[in-house]
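Colleague: next comes the sequence, and after it the predicted model I'd like to discuss.
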Amino acid sequence: MQFLPRVARHFLVLSLLLLGAGAALAQPTGKAAKGRKRYTFAQKDSESPYVQNVTKNTDEEQDVDGSFTRLGYRSATDMLTEITALKKLHDWADTTYQRRVAAIPPGGALVVIVHRQGPKGVEMSNLTLTATDKAGKEVFAQTLAPGTGRFFGRDLYQGKTIIPFPKMDPQELNISIRDAKLYQTFDYTLALPAAQQTAAE
């Protein structure tokens, strides 16, 4: 009578071991499995004054595993200033200037730049960007549109995407960019400035 329960126990243990082995095979390995190192204090981005890096993301790392991922932000005011300067430089007609100004996203734009190894490494649709507020509520999410990069140097290729951002009150947001191919997540903070009206509004 005790034979059947013992067989059932052995079958259950074997099933659990097989499930565990399958899960282990499905998990990423190496640096991707351990996750990216984080700064003790978020570091200001060298190019975008609104962005700070939470996870370590240096030029040296791109040489190791081709995982360089930079987030930038351009406010609507910054974009208007640039377009106004270009109007004077190129002597645009008023209609050209107004068309350019009308195309400025009210909330500015996020800029995502990646360096990846190999020509097939830069597929921007592998990336999903998520923004949450201080309370942890998701306020914006987008999987990037498909697109490939251009040769950057050695075996590295660069991809770049500009994402129109919705108009929001000034606040600090947490931004995560998940790379489905690398199994890595890159974290940032974004300090949204006060939105200012453009000439088109």
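Modeller: Arrived safely, thanks for sending.
Colleague: every contact and neighbour count from this point should use C-alpha atoms.
Modeller: Fine.
Colleague: which residues are in contact with the residue nearest to the spatial centre of the chain?
Modeller: Averaging the C-alpha coordinates of the chain gives a centre point, and the residue nearest to it by Cα atoms, centre = their mean is Ile177 (3.0 Å). For Ile177, the contacting residues are 127-130, 185-187, by Cα atoms under 8 Å, 6 or more residues apart in numbering.
Colleague: go again with 6 Å.
Modeller: Shown in contact with Ile177 (Cα atoms under 6 Å, 6 or more residues apart in numbering): 128-129, 185-186.
Colleague: now tabulate those in CSV and tack on distance to Ala76.
Modeller: As requested, those are arranged in CSV below (distance: Cα to Cα, whole Å):
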residue, distance to Ala76
Thr128, 23
Leu129, 20
Thr185, 27
Phe186, 25
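Colleague: return the distance of the longest helix along the chain from the chain's centre.
Modeller: As assigned by DSSP state H, the longest helix anywhere in the chain is helix 3-26. For helix 3-26, the gap between its own C-alpha mean and the chain's C-alpha mean amounts to 39 Å (Cα atoms, centre = their mean, to the nearest Å).
Colleague: quick one: list the elements packing against that helix.
Modeller: In this structure, helix 3-26 packs against no helix or strand, with contacts taken as 3 or more Cα pairs under 6 Å, 6 or more residues apart in numbering; DSSP states H and E.
Colleague: so the residue nearest to the centre of the chain: helix, strand or coil?
Modeller: Here Ile177 is strand, with the state taken from DSSP: H, G, I helix; E, B strand; the rest coil.
Colleague: excluding covalently adjacent residues, which one is nearest to it?
Modeller: Across the structure, with Cα to Cα, 6 or more residues apart in numbering as the measure, the residue nearest Ile177 apart from its sequence neighbours is Leu129 (4.5 Å).
Colleague: was I right about the one you found contacting Val139?
Modeller: No - applying Cα atoms under 6 Å, one finds Leu129 not in contact with Val139, separated by 11.1 Å.
Colleague: so for these two, which sits in the more crowded spot?
Modeller: Looking at Leu129 and Val139 with other Cα atoms under 10 Å, you find the greater number of neighbours at Leu129, namely 19 against 13.
Colleague: got another one to weigh against that:
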Amino acid sequence: MHTFTVIRSTRSLLATALLGLAAAGAAHAQAPDASKFITNKRHYLFPQRDAESPAVQNVTKNTDEEADVAGVYTKLAYRPYAQMLAEIDELRKLHTWADTTYQRRLAALPPGGALQVTIRRKGPGSANLVNLVVVATDKAGQEVFKLVPPATPGRFYGRDLYQAQGLLPLPKVEPQELKVRVGDAKLYLAFEYVVTVPPVQ
């Protein structure tokens, strides 16, 4: 992927993240109970590490061809703070930002990094991130955070599929292994992951 394409995609996702921060308070109150969703029955024998996001392992089969055809494709990626900071620094070089612009962008970076969520669903009404609730628990089963994305309508992807994508800013958490469930209120399904939060670099 060309650097310009990566930078443009990053800029768009960062803008989405800022909107997510503004809507987080209102969305949290409306969060459905993800524990009541049926867990996707298609499991890997062993969790599969994501090639593009090594900190994420798929427990349920969320991104294979069958999931894409069925309209349940649900991809989770973890973007550490250090990675997002490096992207901001690269953007600064490309656009020769004033120091105030850089400081504003720097202050907007979520301290815990972000989860990047991508879904593909059948029909435009089903492909909206507002249908999701993301719940992370620690090894003891205690909830670490719960996130509901802001309304993010999907765009036509192909066949009868629509794709929606966004960044969910995370609070700063201790380095640990988290169990993450992404529940979809339209499908009444939940998809499971293991996310390893690395030490701050």
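Modeller: In hand now; what should we look at? Values in this document were obtained by computation on a predicted structure and should not be read as measured data.
Colleague: now the TM-score, please.
Modeller: The TM-score (TM-score structural alignment, normalised by the length of the first structure) is 0.77; 165 aligned residues with a Cα RMSD of 1.7 Å.
Colleague: follow-up on the earlier one: in helices, which of the contacts of Ile177 of the first structure fall?
Modeller: Among those, no member lies in helices (by DSSP H).
Colleague: what's around the aligned residue in the second structure for Glu47 of the first structure, how many residues?
Modeller: Aligned by TM-score structural alignment, Glu47 of the first structure pairs with Glu52 of the second structure. Other residues near Glu52 of the second structure number 9, with proximity taken as other Cα under 10 Å.
Colleague: now do the strands in the first structure.
Modeller: For the first structure, the strands defined by DSSP state E occupy 38-44, 51-55, 68-74, 109-117, 127-132, 138-143, 150-153, 156-164, 172-179, 184-191.
Colleague: before we move on, the earlier item: so where is the longest helix of the first structure in the second structure?
Modeller: No residues of the second structure are matched to helix 3-26 of the first structure when aligned by TM-score structural alignment.
Colleague: check stretch 145-154 of the first structure too.
Modeller: Applying TM-score structural alignment, one finds that stretch 145-154 of the first structure aligns to the residue range 150-159 of the second structure.
Colleague: and if you look at stretch 171-187 of the first structure?
Modeller: The aligned range for stretch 171-187 of the first structure in the second structure is 176-192, by TM-score structural alignment.
Colleague: the matching stretch: end-to-end distance?
Modeller: One end of stretch 176-192 of the second structure sits 17 Å from the other (Cα to Cα, to the nearest Å).
Colleague: Tyr50 of the first structure contacts Ala191, correct?
Modeller: Yes - applying Cα under 6 Å, one finds Tyr50 of the first structure in contact with Ala191, separated by 5.1 Å.
Colleague: just the closest of the contacts of Ile177 of the first structure to Lys167 of the first structure, please.
Modeller: Looking at the contacts of Ile177 of the first structure and their distance to Lys167 of the first structure, the nearest is Leu129, at 16.8 Å (Cα to Cα).
Colleague: and the closest one, what does it touch?
Modeller: The contact partners of Leu129 of the first structure, taken as Cα under 6 Å, 6+ apart, are 141-142, 176-177.
Colleague: compare those residues and tell me which is most surrounded.
Modeller: With neighbours defined as other Cα under 10 Å, the most crowded of the contacts of Leu129 of the first structure is Ile177; it has 24 neighbours.
Colleague: give me the distance between it and Tyr157 of the first structure.
Modeller: With distances taken as Cα to Cα, Ile177 of the first structure is found 18 Å from Tyr157 of the first structure.
Colleague: again, but for Leu182 of the first structure
Modeller: Between Leu182 of the first structure and Tyr157 of the first structure the distance, using Cα to Cα, works out to 15 Å.
Colleague: also Gln184 of the first structure?
Modeller: With distances defined as Cα to Cα, the gap from Gln184 of the first structure to Tyr157 of the first structure amounts to 18 Å.
Colleague: repeat that for Leu12 of the first structure.
Modeller: Per Cα to Cα, Leu12 of the first structure is found 48 Å from Tyr157 of the first structure.
Colleague: more neighbours, the two?
Modeller: Ranked by neighbour count (other Cα under 10 Å), Leu12 of the first structure and Tyr157 place Tyr157 first, with 21 against 12.
Colleague: give me the number of residues near the closest residue to the more buried one other than its chain neighbours?
Modeller: Leaving aside its sequence neighbours, Tyr157 of the first structure sits nearest to Phe151 (Cα to Cα, 6+ apart; 4.5 Å). A count of neighbours around Phe151 of the first structure, defined by other Cα under 10 Å, yields 16.
Colleague: same thing with His43 of the second structure?
Modeller: 16.
Colleague: identify the residue of the first structure aligned to it.
Modeller: Using TM-score structural alignment, His43 of the second structure pairs with Arg38 in the first structure.
Colleague: what residues are up against its match?
Modeller: For Arg38 of the first structure, the contacting residues are 54-56, by Cα under 6 Å, 6+ apart.
Colleague: just among those residues, which is most surrounded?
Modeller: For the contacts of Arg38 of the first structure, the largest neighbour count, defined by other Cα under 10 Å, is 22 neighbours, found at Val54.
Colleague: now do the contacts for it.
Modeller: Residues in contact with Val54 of the first structure, defined by Cα under 6 Å, 6+ apart, are 38-39, 42, 187-188.
Colleague: many thanks, have a good one.
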